[in-house]
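Novice: What follows is a protein structure lacking sequence information:
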């Protein structure tokens, strides 16, 4: 666990959970790169909602995921669609590869590390290109059950492939995903959340991209009560690049959250982050926090992050917080943007003037807004399924 100095006498409590906290009187974390890590859940303690990485999350709805206890058997059933040769044994927390990249940043991911002694390890062989995506279905067996799992996705040198994590059913589910993209490899990781309305899903995705390698990481959240998936990507190798995309549609009472971190570590790296969300209904909530760190050795970096939100009804709320830290002056470019708003009245008026009804006009606007991300999935059948699901969300919202 990272230690820091104690504050000066008389300092007051801070919203980051540091100064004034008698149990842990430390200077509050100011940047994502300074967050402490530990494999021991006891080092984190139970969050109280004032910590910098928890203050936007409804921790009272996370239930058993905050407790360091055994999971319920068969709470989440895992099935795979891929050749058996792509799965390698990973028994014990000291198994080969496990922990090469992943270090827990919060109590939930530390509990997952401790309690998931065996991992599901997908390995795409060197110089091989997969003809079909590897599909991993994770199906919840009941809202009163809780489960945890650690998943490793590894693309060996010059490998090419796609891995899909597809979540459905209902459960309280905590997940660590460790992603390793070795030299020259090209990997796509998709995480789709089609949970039932009472499910809770908290996940930490951590990736390292090596020399001249490429990672596309895409999150689609359309179901669940609380879905919090935090991707962290280290562009470690020279010439590496990563594209991080996300799309969500939050309905009444749903909370969808992503805290995105991209660390440009090697020279001549490229990063592109784009998350889009739509919200409708009372207490629909989305949270996006985007942190980009361009390190002192990341010369020639080109990085951009953006978050766009479309609020469809009163009572919905989108929080969007982009952050950029640059530690070298030798870069090609870096920037960030955030926008949250309602329908564009001019765009809506144009469609209405062409004889299109208002419900249909709204449907077209929302689909056009979110399709930009969905169409980047690259699996036509899945893209069609998700577009249909978004249309169904819109119809149900208009009927209420």
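Specialist: Received it, and whenever you're ready, just let me know what you need. These numbers were taken from a predicted model, which means no experiment stands behind them.
Novice: only C-alpha atoms for contact and neighbour calcs from this point on.
Specialist: Fine.
Novice: my guess is residue 134 meets residue 84, correct?
Specialist: No: checked against C-alpha atoms under 8 Å, the pair residue 134 and residue 84 is beyond contact range at 10.5 Å.
Novice: For the two, work out which one has more neighbours and name it.
Specialist: Counted by other C-alpha atoms under 10 Å, residue 134 and residue 84 do not tie: residue 134 has more neighbours, with 20 against 9.
Novice: Need the residues that contact stretch 40-60.
Specialist: Contact with stretch 40-60 is made by 1, 15-18, 29, 38, 66, 68, 106-108, 110-111, 114, 257, 287, as judged by C-alpha atoms under 8 Å, 6 or more residues apart in numbering.
Novice: In helices, which of those appear?
Specialist: Using DSSP state H, the members of these that fall in helices are 107, 108, 110, 111, 114.
Novice: I'd like these as TSV, with neighbour count appended.
Specialist: As requested, the ones in helices among the contacts of stretch 40-60 are arranged in TSV below (neighbours: other C-alpha atoms under 10 Å):
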residue	neighbour count
107	24
108	27
110	23
111	26
114	18
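Novice: Of the contacts of stretch 40-60, keep whichever come out buried.
Specialist: Buried members of those, scored by 16 or more other C-alpha atoms under 10 Å, are 16-18, 29, 38, 66, 68, 106-108, 110-111, 114, 257, 287.
Novice: Quick check: the two most widely separated of those?
Specialist: Pairwise distances among the buried ones among the contacts of stretch 40-60 were taken by C-alpha to C-alpha; the largest, 27.7 Å, belongs to 114 and 287.
Novice: quick check: longest helix of the protein.
Specialist: The single longest helix within the chain, with elements called by DSSP H, is helix 380-399.
Novice: Tell me where the stretch 101-250 of the chain has strands.
Specialist: 119-124, 134-155, 160-181, 186-195, 200-209, 214-223, 226-235, 241-250 (DSSP state E, counting those that start in this stretch).
Novice: on contacts alone, who are the packing partners of the first one?
Specialist: Put plainly, it is strand 119-124. Packing contacts for strand 119-124, counted by 3 or more C-alpha pairs under 8 Å, 6 or more residues apart in numbering; DSSP states H and E, involve strand 87-88, strand 134-155.
Novice: if you compare those, which one is most tucked away?
Specialist: By mean neighbour count, with neighbours taken as mean count of other C-alpha atoms under 10 Å, strand 134-155 ranks first of these at a mean of 21.
Novice: The structure to be compared is supplied as follows:
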């Protein structure tokens, strides 16, 4: 059974509106929350690569994940739980499925409808719980996956979803943070160089609850992770962070949506990336929507990109919609640039070699996001990975 909401899709998966007397002319939906959603891929129009959500993505490369046949069976999983959290496989008709959101694009709907069983992670109790989920061995076949992470009322949790090896994967990740809970979810992509990965993350954050969501993309040929967080409870807090490092020929993409639905919510979006090598490409699109009931909102989003060599391209598009005038503040920013020659000169004047100076600048630039991880061992590992990406010795 499929689930669908909003309107029937029109041009490029969007619907027309009548403002301005457009009549029969179809124009894309202007408000981010009004996009068509469904779990049935047949209800979405064919993806041509001209759609606003796909025009920056190498559609031909990921075509099989958008509308091809996907293997939705269980995959190899290594669990590293600490505390009383539970990890189990559940049926797709379980009540938890669809509790955080449903797909806005055809690839996510294809993954949803193809998945046979979902992985359910649950955090409960008063003691902090840490769960590590290591995934590898997806193989050569195009696959689908679904994960549901639930932090019960008043709980505190830290979940790391770590992906490595070879994969051609489309997946959905649902996150529910109940009243008064605090949850950190880290999605770490360390795929092999030829891997393809399309992921949609959906989150609902309840009253006085907090979600820290971190996307870290380091490996893979094409990796596109789209987080969608809804601050649906009064006083809720959403912090969405991202770190990515694109090498030659690599495409790393993030489309972030933060919806302030309830009053007195706080949102922070901060993504940082580095690019080096011919054909390295990153895409970041940030959408923040402050709804009509979200009075007292405090929100800010930003994206920063550091270009290390020629032949790279970074697309950065921040968007902000505000539907109420009664807010504490909101803003958005974007910047893409190369090394600061003055920084390099200063370090070299102190006897530091140019390669080491470059490493220090990049590590300092990305360390702001690394420090949000909240796990010293993982933070140290990520710093070493960044150094390795730069061609230095960890």
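Specialist: Yep, that arrived. None of these values were measured; they are calculated from a predicted model.
Novice: just to revisit the earlier point, can you tell me which of the ones in helices among the contacts of stretch 40-60 of the first structure is closest to residue 375 of the first structure?
Specialist: So of these, ranked by how close each gets to residue 375 of the first structure (C-alpha to C-alpha), first place is residue 108, at 32.0 Å.
Novice: pretty sure the closest one contacts residue 176?
Specialist: No: counting by C-alpha under 8 Å, residue 108 of the first structure does not reach residue 176; the two are 9.2 Å apart.
Novice: what about the alignment partner in the second structure of residue 377 of the first structure, which helix or strand?
Specialist: Aligned by TM-score structural alignment, residue 377 of the first structure pairs with residue 373 of the second structure. If you go by DSSP states H and E, residue 373 of the second structure is not part of any helix or strand.
Novice: ok, for residue 373 of the second structure, nearest residue in space, not its chain neighbours?
Specialist: Sequence neighbours aside, residue 379 is the residue nearest to residue 373 of the second structure in space, at 6.5 Å (criterion: C-alpha to C-alpha, 6 or more residues apart in numbering).
Novice: what's the answer for residue 301 of the second structure, then?
Specialist: residue 269 (4.3 Å).
Novice: ok, now which ones touch the one you found?
Specialist: 239, 240, 241, 300, 301, 302.
Novice: what lines up against the first one once you look at the first structure?
Specialist: Residue pairing (TM-score structural alignment): residue 239 of the second structure is matched to residue 243 of the first structure.
Novice: Repeat that for the fourth one.
Specialist: Counting by TM-score structural alignment, residue 300 of the second structure corresponds to residue 304 in the first structure.
Novice: Residue 271 of the second structure too?
Specialist: When the first structure is aligned by TM-score structural alignment, residue 271 of the second structure is paired with residue 275.
Novice: So that match, which state does it fall into?
Specialist: For residue 275 of the first structure, the assignment made with DSSP: H, G, I helix; E, B strand; the rest coil gives strand.
Novice: Spit out the contact partners of the nearest residue to residue 275 of the first structure once chain neighbours are set aside.
Specialist: Of all residues beyond its chain neighbours, the one nearest residue 275 of the first structure is residue 246 (4.3 Å), with distances taken as C-alpha to C-alpha, 6+ apart. For residue 246 of the first structure, the contact set (C-alpha under 8 Å, 6+ apart) comprises 218, 219, 220, 274, 275, 276, 373.
Novice: overlap between the residues you listed and the second structure?
Specialist: Retained in the second structure: 218, 219, 220, 274, 275, 276, 373, out of those (criterion both residues aligned by TM-score structural alignment, their matches' C-alpha atoms under 8 Å).
Novice: how about the residues you listed in a markdown table, adding distance to residue 160 of the first structure and neighbour count?
Specialist: Putting those into a markdown table (distance: C-alpha to C-alpha, whole Å; neighbours: other C-alpha atoms under 10 Å) gives the following:
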| residue | distance to residue 160 of the first structure | neighbour count |
| --- | --- | --- |
| 218 | 16 | 24 |
| 219 | 19 | 24 |
| 220 | 22 | 23 |
| 274 | 23 | 21 |
| 275 | 24 | 24 |
| 276 | 27 | 23 |
| 373 | 21 | 20 |
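Novice: from those, which single one is nearest residue 298 of the first structure?
Specialist: Using C-alpha to C-alpha, these come closest to residue 298 of the first structure at residue 274, 21.2 Å.
Novice: Would you agree that closest one is in contact with residue 290?
Specialist: No: in this structure residue 274 of the first structure lies outside contact range of residue 290 using C-alpha under 8 Å: 9.7 Å.
Novice: hey, what's in contact with both of these two?
Specialist: residue 305.
Novice: For residue 392 of the first structure, find the nearest of the helices and strands packed on strand 119-124 of the first structure.
Specialist: Closest among these, using C-alpha to C-alpha: strand 134-155, at 21.3 Å.
Novice: Who are the packing partners of the closest one?
Specialist: Here strand 134-155 of the first structure touches strand 76-81, helix 107-115, strand 119-124, strand 160-181, going by 3+ C-alpha pairs under 8 Å, 6+ apart.
Novice: Mind listing the shared neighbours of residue 108 and residue 176 of the first structure?
Specialist: Contacts common to residue 108 of the first structure and residue 176, judged by C-alpha under 8 Å, 6+ apart, are absent.
Novice: Neighbours of residue 227 of the second structure, how many?
Specialist: 23.
Novice: same check, this time on residue 69 of the first structure
Specialist: Neighbour number of residue 69 of the first structure under other C-alpha under 10 Å is 11.
Novice: Might you report the residue contacts of it?
Specialist: Applying C-alpha under 8 Å, 6+ apart, the residues near residue 69 of the first structure are residue 115.
Novice: again, but for residue 309 of the first structure
Specialist: Residue 309 of the first structure touches 276, 277, 278, 279, 318, 339, 340, 341, counting by C-alpha under 8 Å, 6+ apart.
Novice: Could you tell me whether the third one really is in a strand?
Specialist: Yes: when classified by three-state DSSP, residue 278 of the first structure is found to be part of a strand.
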